[in-house]
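Undergrad: coordinates for the following, if possible.
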Amino acid sequence: MSDIGPGGGDPRFVWGAGPAAPFAPPAAQPTFLPPHGGPPAPRHGTVRVVVVSVLVGLLLAAFLSWRSGGPWGDPAPTAGREEAEQPLGVPPTVEQPNGSYTFMAVQDDGLTPVAYDPCRPVHYVVRAEGEPAGGRQMITEAFLRLSQTTGLVFVDDGETTETVLAERASFQPDLYGDRWAPVLVAWSDQGEVADLSGDVAGLGGSVPMRFGDGPAVYVTGQVVLDAPAFTQAMAVPGGGPVARAIVLHELAHVVGLGHVDDPAELMYPYAGRADLGAGDLTGLALLGAGACVPQL
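TA: Okay, the predicted model is just below:
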């Protein structure tokens, strides 16, 4: 079993740049490998907002062995926990497919996205300390929307006191038992997480693993949301829809969507849309059709 490290892309998301708000393009345009082949797609690398895989995948060397222990000495859980014989849900048919989407990571073929195993539920926990009014509802609604658009089954395991760590272990038996750690959604601030500064609304991403030469799948993830910034946004007219959109945007990163250079999509790195666009929906449906890997 191998931890294949962080996926491609480094999407970032800007507060307060709604449809009518002007914005300045970033000074630099780094590139990343797109999921569909062809030339690299632009991404916004200088705006301080969301760093995709940084919190959960950064510093992980590629192909670390999980047979003798994880990257920080943690063994892997018993393989196949909660694995069903077939996917628990089916992604919806997209009536108007749109190619305006990217993936956080792709398989060795350079095309197929890395995704969560659809034959088992994706558990999540919430660290509620500092949670703004309405914060839990935004999280619940975002996971429901992702379930509707991917067919994946998300299970709310309640609250946790887990500490936010960039080097978060994917297997924490003392805290969560013999299973992959659930996705962590934590409210925080820049005093705890220095990357939550300026216009940074949150950090998020997922950790992909593979068994032998099999396909990579995500086994857990993490999202950190800037609680003071959300509290402030919710207090101004029109701030509620923007805050809800950012939570959905961040959790869409967790299930595997990357940024796009298209303002018609929620995965555009500037606040604007309140819901998923046609490209977002197309990419999410593909992410719901990932491989079932009972060996993990």
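Undergrad: alpha carbons only for contacts and neighbour counts from here, please
TA: Noted.
Undergrad: which residues touch Met287?
TA: Just to correct that, residue 287 is Leu rather than Met. 113-116, 150, 255-256 (CA atoms under 8 Å, 6 or more residues apart in numbering).
Undergrad: for Leu296, state which of these is nearest.
TA: Distance to Leu296, by CA to CA, is smallest for Tyr116 among those, at 11.4 Å.
Undergrad: now that closest one: how far from Arg145?
TA: Between Tyr116 and Arg145 the distance is 16 Å, computed by CA to CA, to the nearest Å.
Undergrad: just Pro97 next, same as before
TA: Pro97 is 18 Å from Arg145, by CA to CA.
Undergrad: Thr102 and Val255 touch, don't they?
TA: No - between Thr102 and Val255 there is no contact under CA atoms under 8 Å: 11.9 Å.
Undergrad: report the distance from the host helix or strand of Leu175 to the chain centre.
TA: Under the criterion of DSSP states H and E, Leu175 resides in helix 173-176. Offset of helix 173-176 from its chain centre (CA atoms, centre = their mean, to the nearest Å): 22 Å.
Undergrad: another for comparison:
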Amino acid sequence: MRDEDGPEPRSGLPTSPSGRTPQWVVDEALGLPVRPVPWRAAEPPPRRRRGSGLLGLLAVLLVVGGSLGAALLTGTVQWPWDRVVAADPAPGAGVPVAAAPSDRPTPGVDASGSPRGVPQPVPEGGGPHAFSLLQADGTTPVAYDPCRVVRYVVRPDESPTGGEEMVHAAVARLGRATGLVFVYDGPTDEVPSLERAAYQPDRYGDRWAPVLVSWRTAAEAPGLAGDTVGEAGSLAVSLGEGARVYVTGTVTLDAEQFPEILAQPGGAATASGVVLHELAHLVGLDHVDDDSQLLYPETVPGVTDYAAGDLAGLARLGQGPCVPEL
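TA: So this is what the prediction gives:
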């Protein structure tokens, strides 16, 4: 990594046409081939450039996707929950008793009769935003159920100094923007996996597995190889032809490269912006072409918090359908 006065770039990293090294690619690919995307010009527009030695030359490519696998994230997961599986009736009983499903929690766990929160007001006029996955009507975004809490856990292993606090602050910011209620369930020793089960009663009890936030190295998570610093995504499920709902997800952050970001002048704000960007993908936002938005595919100096378009999209994602049957 390098700026005008910085050290020489590390070998093996791609360089821009001017010879500068783009930094911290966030590849949230779904296990599919990543489309080549050219780097932005090394020199940012003057209105956004910071002084030499700051992060004005930082170029971060943010590729949309998720971390749970393409098949799970790009369409409805038709789990056979609409089937009634009858257990053997109890002696003397006249009606068979439906067996409790083993692949999902008891319906309605954590659910309330109405949305638990209200999204913050959207700036007048809103702004550009896009969604990762739509319902069958082609216009309504798939979202988390606003009538239940969204639980999350953090795997603290290899977290950089201040990393957990940064995650909690970003989750709180996301909660204000969406109106979704996030509840921290504490630390976990669960190791992230592409085959992660959405229902883990032995570990987390009779509820959907919480969102898993973890810090990993490229050796542990091949998706973080090279310049990649994070992956995020959620799992959408449905009952038959019913509405699709996100029930859990993962956010994986690079334990080796985040300290490098944080060490840069102004790096705390940039790192926070990357986490906010990832969390927005977690709840269903996609990229936009407007570089004034945090969901623009590259970091832009000074854009480290949700902008008007991001907030408009997050507000819609906080008003998804309530599906107590799940």
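Undergrad: TM-score of the superposition?
TA: Overlay of the two chains. TM-score (TM-score structural alignment, normalised by the length of the first structure): 0.81; 259 aligned residues with a CA RMSD of 2.5 Å.
Undergrad: for stretch 17-27 of the first structure, buried residues please.
TA: Neighbour counts over stretch 17-27 of the first structure (16 or more other CA atoms under 10 Å) mark 17-18 as buried.
Undergrad: then stretch 121-138 of the first structure?
TA: Of the residues in stretch 121-138 of the first structure, those buried (16+ other CA under 10 Å) are 121-128, 131-132, 135, 138.
Undergrad: from Pro259 of the second structure, how far out is the spatially most central residue of the second structure?
TA: Residue closest to the average C-alpha location in the second structure (CA atoms, centre = their mean): Leu282, at 2.4 Å. From Leu282 of the second structure across to Pro259 of the second structure, the span is 22 Å (CA to CA).
Undergrad: and if you look at Ala225 of the second structure?
TA: Look at Ala225 of the second structure and Pro259 of the second structure: by CA to CA, they are 16 Å apart.
Undergrad: neighbour-wise, which of those two wins?
TA: Neighbours per residue (other CA atoms under 10 Å) separate Ala225 of the second structure from Pro259, with Pro259 holding more: 18 against 15.
Undergrad: ok, which stretches of the stretch 151-300 of the second structure are helices?
TA: Along the stretch 151-300 of the second structure, counting by DSSP state H, counting those that start in this stretch, helices occupy 163-178, 201-204, 257-263, 267-283.
Undergrad: deepest-packed of the ones you listed, please.
TA: helix 267-283 (a mean of 24; mean count of other CA atoms under 10 Å).
Undergrad: and it against the first structure, how far off on average?
TA: Helix 267-283 of the second structure differs from its equivalent in the first structure by a mean of 0.7 Å after superposition (mean CA distance after the TM-score superposition for the first structure).
Undergrad: where does that helix end up in the first structure?
TA: Aligned using TM-score structural alignment, helix 267-283 of the second structure spans residues 239-255 in the first structure.
Undergrad: hmm, His123 of the first structure is touching Glu159, no?
TA: No - with contacts counted by CA under 8 Å, His123 of the first structure stays clear of Glu159, the gap being 11.8 Å.
Undergrad: any chance you could map the strands in the second structure?
TA: 26-27, 62-63, 130-131, 143-144, 150-155, 182-187, 211-216, 230-237, 245-254, 285-286 (DSSP state E).
Undergrad: between strand 211-216 and the longest one, find me the angle.
TA: With axes from the mean of the first three to the mean of the last three CA atoms, to 10 degrees as the criterion, the two stretches strand 245-254 of the second structure and strand 211-216 enclose an angle of 10 degrees.
Undergrad: strand 245-254 of the second structure - contacts with which helices or strands?
TA: strand 143-144, strand 211-216, strand 230-237, helix 267-283 (3 or more CA pairs under 8 Å, 6 or more residues apart in numbering; DSSP states H and E).
Undergrad: out of the ones you listed, nearest to Leu134 of the second structure?
TA: Comparison of these against Leu134 of the second structure by CA to CA identifies strand 143-144 as nearest, at 8.9 Å.
Undergrad: distance from that closest one to the first structure after superposition?
TA: Here the mean offset of strand 143-144 of the second structure against the first structure after fitting is 0.5 Å, by mean CA distance after the TM-score superposition for the first structure.
Undergrad: so which elements touch that strand?
TA: By 3+ CA pairs under 8 Å, 6+ apart, strand 143-144 of the second structure packs against strand 245-254.
Undergrad: quick one: the strand it packs on aligns where in the first structure?
TA: Residues 217-226 of the first structure are the counterpart of strand 245-254 of the second structure, counting by TM-score structural alignment.
Undergrad: hmm, who's touching the matching stretch?
TA: Applying CA under 8 Å, 6+ apart, the external contacts of stretch 217-226 of the first structure come out as 55-56, 114-117, 122, 164, 170, 180-190, 196, 200-210, 247, 250-251, 254-255, 290-291, 293.
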